[in-house]
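Participant: okay, sequence plus prediction incoming.
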Amino acid sequence: MYLVLYPRVSTKKQAEKELSIPEQTREMRAYCAQHGHTEVKIYPEKGASARDDKRPVFRQMIEDLLSGAVKAQGILVYDRSRFFRNLFQAKYYEEKLKKKGIQVLSVTLPTENLDAPFANAFKNFQDTVNQLQSDMNGLYTLGGMKANARKGFFNGGTPPYGYRVQKFQDEKGNIKSKLEVCQEEEGVVQTIFSLYAQGRGAKKVAILLNEEGFRTRQGRKWTKDRVLAILSNSTYKGEYIFNRRDSKTGQEKPEKERIRVPVDPIVDEEIFDLAQEIRKQNAPEVTNPAVSSSPTLLTPLLKCPHCGSTMTLETAKSGRYRYYNCRNFLRGKSCPGLRIPMKMLDKEVPEHLTEKLFSLKRLALLIREFAKDMRGQAKRTKGQEVAIHLAIRDNERKLENIYSLIEQGRVSESNLDERIAQRRNKIRLLQTKLNQLREQRSFSLPPHVFSASFLEKFRSKLRKALYSDPCLAKTYLKFFLTKIVIHGRNVTLVGRKDILTRAIIANDQENLAAVPTAGGVWLPGLDSNQED
């Protein structure tokens, strides 16, 4: 029989011990000589796991055999675990090869002289044992890596942007790794969080970074998705998460299986949490399309007091009477429901919003609170400006020292290119941060926003938007309110003060007929979780 040989090792340890490729090859050739087989070609594969078919040499061998590029009647392996450690894929490829008249033979499990039922039974048993062994090895390995992570060590892979791997020997002489802050990338991460917290969206942040000449670790331009990946990574607040996703499926694992490894933070926890809040605020609302397109005014916001589900349209008397009722109740689920006349509630909510919640007194109070917060923010940033200015001077002095050494001929410029680039990059990042703080400190509200006429103008525009067009009214209610909750005969409107204040300050536009957005200029110093 004409055979191709497939020796494989997955680790360096295997290659150095009895399962080395030369040793497997020697055993397979001896097997061929003993049974009268002829070797056609050998496909040695190093450093590839048999848990799947993601093996370049293996795939080439299969392609050669199935296409007829290599003429052979079988594949010879030292052990069936060299072919696969996955029962399903072993059967899949064996059936595929069988249709072309190609067998899979093993030195340690010879089955040529057995009847087909017995041969298949032995193969299935061996493949099951191989997969079990592989699964157990994976379980033991993961357990060791979890223990390693609990001690604060890094288990390998690509470190997050802004960090690098520091290797050292532990007390037993074993080589261990830890994440440490990469100074060349640290400033870029801080700039991303700073810009985003000021109201620049992820796309705008990426544009600004690219305009300043900053690139990713791979030398590519920044994109919106790359910026969002930075903003969502808890490593930057000092918490690296190991075992977050399943390596096979990519799905997130339960919280109890994750290991939180403390690392040096790059940004304060407060600014990280603020970035997460802004992301939630700016993210498109994930809502059932039937709810979003519903003709009813309050459907996206009105919540059932019993189960918390959305309340939607219910009709009676052939549509003559219209009510809000719990979606779960209308679908026959376990909720007693609550029927509320739609006409009454659709009239009361906009009226309360414009006449009570958005009264001139309340709007003026919001503006004053915002101005007070801005003044406090300006005082806090002044000390930061001084510290950054000193850091810029320190880096400029170090850069001047490098140039002085080059002019004196004591060092070659080519030997210091990387250090010069690092210093320039650091100065540029610090200057960018300094400019941002100065811009933030210099921001002040124009006097006219405190006037009664200005605030009345805002109320007038809002009233017009809420009563002139039902679709526009629905959009604005979703913009200013997060939910409407019924408690007996009481109705609670839950909204966000920061979004309302932003809308008031933007009152210079001609009208409010455009669809509102939660983006735009971020108002620092205002608690984004305030509710009214």
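Facilitator: Ah, there it is. Quick caveat, the model's predicted, so the values are computed rather than measured.

Participant: use CA for all of it now, contacts and neighbours both
Facilitator: Will do.

Participant: can you give the distance of stretch 294-305 from its chain's centre?
Facilitator: For stretch 294-305, the distance between its averaged C-alpha position and the chain's averaged C-alpha position is 31 Å (C-alpha atoms, centre = their mean, to the nearest Å).

Participant: got another one to weigh against that:
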Amino acid sequence: MKVALYIRVSTEEQAREGFSIPEQKDRLKAFCIAHGWHDYEFYIDDGYSAKDTNRPAFQRLMENIRNRRIQMVMTTKIDRLTRRLIDLLTFVEELDVYQCTYKSASETFDTGTAVGRMVLQLLGVFAEFERERIAERVRENMYHAAKQGKAVTTPCFGYDVVAGQYVVNEQEAKWVRKMAEMALNGHGTWNIAKMLNEHHVLTKRGREWTSKAVRIFLWDNEMLRGNLVWNQHTRKKGKTVERPSSEWLFVENTHEPILDSATYERLQAVLEQHQRAAPRSKHSDFLLSGIVFCGHCGSKMYGLNTAIKRARNREYRPPVKYLCSGYSKKGRCFHHYIHSSVLDEQVINEIISFGQCDLTVPVPTVVVQEQQLRGDITQAKRQLAFLDERFQRQIRAFEIGILDEQQLLDAKQRLAAEKTEVLQKIQALEKTLQTEISPEVVQKKIRERIAVLKEVVADDDRDRLKNIVRELVHQVTVYDGSQIEITFSV
């Protein structure tokens, strides 16, 4: 009879007595010798959690079971196999199919009998309960560590962890500043990735940069300006998903920033403009693709490459144009268009002319920072509601006897302190909203970006021009194929 001796140690358990690999090996080997089983083989997963069965040695074990090379599987304890009841039941069911049994060196049961299978399922329930309790304790410890500004997550590019704190890695930080500078000067994420790879700069995981990696790194990465966001993501069915913002823990000024707040805010505004463009618009040859709209029906006007025509024994291509999609795709408008070269030139000239005139006259503007600030205020108010809900749960726990009176008072005091922090944050955001989004600030930003646009036009760099236009212009509205209206974005 061939016996498979399965051993597993998770990272957290390696220092725990009774869980080390040598101890498990000695115990299982002694168990086999005592029962006269000499044909055995070890399957070892070192540093793998029991939260799922995605482990190399376990998968190799299952493959050998399916090929009928194994007649028995044995572990020191059931939780070495798995801590999820559904995984355990699936495992036992598959063992039955291939005439294989399971034994535990610590628990006295045998899956070859009905009673043994029942006991196994009961133990599986307790193993899963223990795993969830451990997860709760770990999350609670991480929550309190994060509130104190300690390093609880892997540092991003530009930082290292030293003595439990995030510390700037200057060799990486200089490239972070370069990335931000390029983005603010109109370079896209593809150009930034190309620059990094040409200088042999690798990501934190030792890989080459991609356009997507650059965008994910720069977008909404609060760590770059010295803040910590914890509990933002979770794993579900093997995928990383974002939690509701009300469950996030946001702690300000936990470490030295690489980018100051003003630079960080400008960077997010630039990335927001690029994000607004549809995927096809980003790679389109049309300068204004994705931001041109029909003034009559509100539909987008899309760039249309005209087909080659033949006349008088010669081929020619008519000028490319922007066409109203409301007419061409939905039949709800009338046929009108504008040549792309005409619109591009008209938009550039009008933007430059704005910079030469008195901007005390209000211009149509969408303020991205205002939208972000209002979003942050909404998120903070949701966090307040979440704290109230947490206190209600503490009261229910007191009512049913889980918490005593002193524990309830401690919880109340702790939550009151957290609410004070959130309220102060809301007040600061509202003050910023009132003072920094003034008409004077908006006009100054428009003038600065128009100055950059002039430089890019002079350099004849179309890719940068496309990015700068998207950073500066929220929407171009076209009427009757000739008149245009520009809505700025800052």
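Facilitator: Now that the structure is in, tell me what you want to look at. Since the model is a prediction, treat every value here as computed from it, not as a measurement.

Participant: TM-score for this pair?
Facilitator: In this superposition the chains share a TM-score of 0.58, using TM-score structural alignment, normalised by the length of structure 2; 350 aligned residues with a C-alpha RMSD of 4.8 Å.

Participant: now for the helix ranked longest in structure 2, which elements pack on it?
Facilitator: In terms of residue count, the longest helix belonging to structure 2 (DSSP state H) is helix 114-147. Contact analysis of helix 114-147 of structure 2 by 3 or more C-alpha pairs under 8 Å, 6 or more residues apart in numbering; DSSP states H and E lists helix 85-97, strand 228-230, strand 249-251 as its packing neighbours.

Participant: quick one: the first one to structure 1 mean distance?
Facilitator: For helix 85-97 of structure 2, the mean distance from the matching residues in structure 1 following superposition reads 2.3 Å, by mean C-alpha distance after the TM-score superposition for structure 1.

Participant: which residues in structure 1 does that helix align to?
Facilitator: Counting by TM-score structural alignment, helix 85-97 of structure 2 lines up with residues 87-99 of structure 1.

Participant: just the buried positions in the matching stretch, please.
Facilitator: The neighbour-count criterion (16 or more other C-alpha atoms under 10 Å) identifies L87, Q89, A90, L97 as the buried residues of stretch 87-99 of structure 1.

Participant: how many neighbours does L224 of structure 2 have?
Facilitator: Here the count is done by other C-alpha atoms under 10 Å, and L224 of structure 2 has 26 residues near it.

Participant: the aligned partner of it in structure 1 in helix, strand or coil?
Facilitator: Aligned by TM-score structural alignment, L224 of structure 2 pairs with Y236 of structure 1. Local secondary structure at Y236 of structure 1 is given as helix here, using DSSP: H, G, I helix; E, B strand; the rest coil.

Participant: correct me if wrong: Y236 of structure 1 contacts V267.
Facilitator: Yes: counting by C-alpha atoms under 8 Å, Y236 of structure 1 sits close enough to V267 to count as a contact (5.9 Å).

Participant: from the chain's centre, how far out does the match of helix 85-97 of structure 2 sit?
Facilitator: Computed by C-alpha atoms, centre = their mean, the separation of stretch 87-99 of structure 1 from the middle of its chain amounts to 37 Å.

Participant: now do stretch 23-32 of structure 1
Facilitator: Averaging C-alpha positions (C-alpha atoms, centre = their mean) puts stretch 23-32 of structure 1 49 Å from its chain's average.

Participant: same check, this time on stretch 493-511 of structure 1
Facilitator: In terms of C-alpha atoms, centre = their mean, the gap separating the centre of stretch 493-511 of structure 1 from the centre of its chain is 30 Å.
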